[in-house]
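In: no sequence on this one, just coordinates:
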């Protein structure tokens, strides 16, 4: 039986609302730190005398740590429960904030900050897998077939943070300097630590008994880390001289699959995963969604300033409808557990948004640009929500946290793929011709998303039947 958090036993028949605070605070740590650093890169570079090729590692290091760490921490959550991993993550976030706050200010200090971002990335890895584990555990405890309202709240919370984080970063840098973007993690980490200690149970009922715990697959973890690290670094720095990284990634990936298929307690059970086609398609949708979303947010923003000639402030305002529409549609349709309609509408909206880009010119009126962003906001809200709901039903209950972590890995892989796309399309300047190429790329990816959704018959059952029983 799961042990109750402070304040007495959990209420029967309904989700324990005391869990919401640690779940939501833990889940925002990653998106807030993903976005808040953007406004601090230039001030950090000026203060430390670090060129852009070095400050970019403040972004890449968090991506890399998170892409590798999410499924790892998720697997540990599946085995040991949420509380200990959640609290450890909060300690790491606090420590990373302190390192950034007190790092020396000299030419080599950029690598202190990169180290802080790696620690920060690992610390934030616990939040989302722990939240999905708790939601599934509460679903089993209460008998709720689909806690769609809680999943919607989780999705809307992370989307809202993604909207306000850049503005928050600007306020912090303006008031206290670039160190404030690191220092903010000290109170956030301490708040996460306190909420987790007060409200998270020591056991949820999903984790195995102590005597039944599987062995930690250290070799599998190492092979996965080598595969992801070399692949992601290659994708971020594609060049003939670095082709050896791709070779290492492919070789390590092959050995990883071979190893995971032969041991009884694998880090990622590729035997089950390869037989779970619906879950694999959800991972692919996450990658495609992130590729389109980040291509628009970063690639389109560059064109607004270079090709359309807007100021950074106006360009930022043009993007706001994406996030506003995303939050609005998630709130409007999130409580319905069915996903197939959300994915079909979301994929169609992606396709329309890509087509609208093809008609943009250097003199396009602002209302037309805002219209395109409103259309893009529809999949921003519906796709992420539907993919999250799909994973809840498709993943094995005993591996819900590691499956959620792997979902984030695919999402970050999509973000890195998008940077490769718009970086190679634009070159030195974000021209209108380059934007049209991006539009065709978005149309192609959206069409692929639509096709795999239309022909995925398993989606029709999600939200209309009980999730698979716990082993």
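Out: Done, it's in. Here the structure is a predicted model, which means the values were calculated and not measured. Numbering: from 1, shown residues only.

In: C-alpha from now on. contacts and neighbour counts both.
Out: OK.

In: Sketch out the helices for the stretch 1-150 of the chain, chain order is fine.
Out: With DSSP state H, counting those that start in this stretch, the ranges of helices along the stretch 1-150 of the chain come out as 20-36, 41-48, 52-55, 57-80, 82-102, 109-124, 127-142, 148-176.

In: buried residues in the fifth one?
Out: Think helix 82-102. Across helix 82-102, burial judged by 16 or more other C-alpha atoms under 10 Å covers 82-101.

In: Comparison target, given below:
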């Protein structure tokens, strides 16, 4: 339940953006910040909370995150202005970022206890919670907005967070003592020696990374009128960040490890490109269905239902495959096909073709999520699975920020046919790139190796 909160909220808001914009008098370029602010917070918080889960214990981190989710739900439900919605989404990004890396840490600890690596079907259940919620987000959001108004998509987090908190108190294993966790880290050469939790988190690295990512997001979100001078401080902060990460004993992002572990680095790259394409449809296509095609929020949610259902089914089917390369290659081809189809979509396109286009993006969601999750579990150092899983989500959210930028550039204040076609054409080019990156990755040819 905790793991579904972040992906659910990343996609559920897609069918509420038009209604929120109308109520507060802001355009598509402004409402795109409701997407980006959550991704900015999540991109930073996922690896940070992953490190804390490795250091403090996943149960503590998970329960603390749920309390922040409760606060965000209250702020969003009662928000009197657009600024308060941004605050709510910021808190939501931080709070929901605890669950996925904490869950991966729990699975790692359980694997140590029973003496085996978590099998793919077990990972699939975690993936199913995340992918399933992301897939049904547009449909659920459309129903909630259509019947209860857009505030319902913030309020729905309250009962889910409360239920997850209560269940976690009873069923999530208690964290190991500090001495036991330190002994486990000492036995893992890849984990290194962490003298303190504060030092392991690398606050300076976090601050530099946050600053660089925020500067980049501000530049990307107004590509129609680029603020070119932002590139200078972005480059300077990125350079300082890289130098510090190479010098720090416990860096926020271990650049040396990523340079040595090419298979893991390519997994992050592949994951980011994939979700750039997926989120273009999650937000760009749904906005066009309302603004360009004239559907209501509830109808838009129903049109996106085939994408939701195929993503759910394929997340389970992907977990039953032994290899990684085949499912990822198929997903890349379908993303290219779906983007190419959207190039020819217009206000007079038959409904059946719109449903097919959605399904073309639903199948890859299931295959990509389970396959890349298995790759991270396989290629990351066992003692750092929490932070490695967090960086996987960081790559996903950087792709989402780029998707928000592309949507803002293509649409401006209203989603029309020409904007949809521009977004789809760029997505098709990225689909070709994704196919190349997937097929040329030699590490995928042997499938996932077993972590020890």
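Out: Structure received. Treat the numbers as computed from the prediction; the structure is a model and nothing was measured.

In: Tell me the gap between the helix or strand encompassing residue 447 of the first structure and the middle of its chain.
Out: According to DSSP states H and E, residue 447 of the first structure maps onto helix 432-454. Distance of helix 432-454 of the first structure from the chain centroid (C-alpha atoms, centre = their mean, to the nearest Å) equals 21 Å.

In: mean shift between it and the second structure?
Out: Following the fit onto the second structure, the mean deviation recorded for helix 432-454 of the first structure is 2.4 Å by mean C-alpha distance after the TM-score superposition for the first structure.

In: Name the surrounding residues that touch that helix.
Out: Residues outside helix 432-454 of the first structure that contact it (C-alpha atoms under 8 Å, 6 or more residues apart in numbering) are 281, 285, 288, 292, 295, 299-300, 303, 307, 340, 343-344, 347-348, 350-352, 354-358, 360-362, 421-422, 425-426, 459.

In: Distance to residue 274 of the first structure added to the helices of the stretch 1-150 of the first structure, as a markdown table?
Out: What follows is the helices of the stretch 1-150 of the first structure, written out as a markdown table (distance: least, C-alpha to C-alpha, whole Å):
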| stretch | distance to residue 274 of the first structure |
| --- | --- |
| helix 20-36 | 28 |
| helix 41-48 | 41 |
| helix 52-55 | 39 |
| helix 57-80 | 17 |
| helix 82-102 | 27 |
| helix 109-124 | 27 |
| helix 127-142 | 21 |
| helix 148-176 | 26 |
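
In: Residue 334 of the first structure: neighbouring residues, count only.
Out: 26 (other C-alpha atoms under 10 Å).

In: Which residue in the second structure aligns with residue 99 of the first structure?
Out: Correspondence of residue 99 of the first structure to the second structure, assessed by TM-score structural alignment: residue 75.

In: For that match, which residues are in contact?
Out: 84, 85, 87, 88.

In: rerun at 7 Å
Out: 84, 88 (C-alpha atoms under 7 Å, 6 or more residues apart in numbering).

In: how big is the offset of stretch 371-390 of the first structure relative to the second structure?
Out: Looks like 1.8 Å for stretch 371-390 of the first structure (mean C-alpha distance after the TM-score superposition for the first structure).

In: Find me the equivalent region of that stretch in the second structure.
Out: With TM-score structural alignment as the criterion, stretch 371-390 of the first structure aligns to 356-375.

In: tell me how far that stretch is from the chain's mean position?
Out: 13 Å.

In: Residue 32 of the second structure is in contact with residue 404, isn't it?
Out: Yes - using C-alpha atoms under 7 Å, residue 32 of the second structure is in contact with residue 404, at 6.0 Å.

In: Name the residue in those two with the higher neighbour count.
Out: Neighbours per residue, other C-alpha under 10 Å: of residue 32 of the second structure and residue 404, the larger number sits with residue 404, 28 against 21.

In: ok, back up a step: list buried residues within the contacts of helix 432-454 of the first structure.
Out: Looking at the contacts of helix 432-454 of the first structure with 16+ other C-alpha under 10 Å, the buried ones turn out to be 281, 285, 288, 292, 295, 299-300, 303, 307, 340, 343-344, 347-348, 350-352, 354-358, 360, 421-422, 425-426, 459.

In: Now which residue in the first structure aligns to residue 274 of the second structure?
Out: Per TM-score structural alignment, residue 274 of the second structure is aligned with residue 289.
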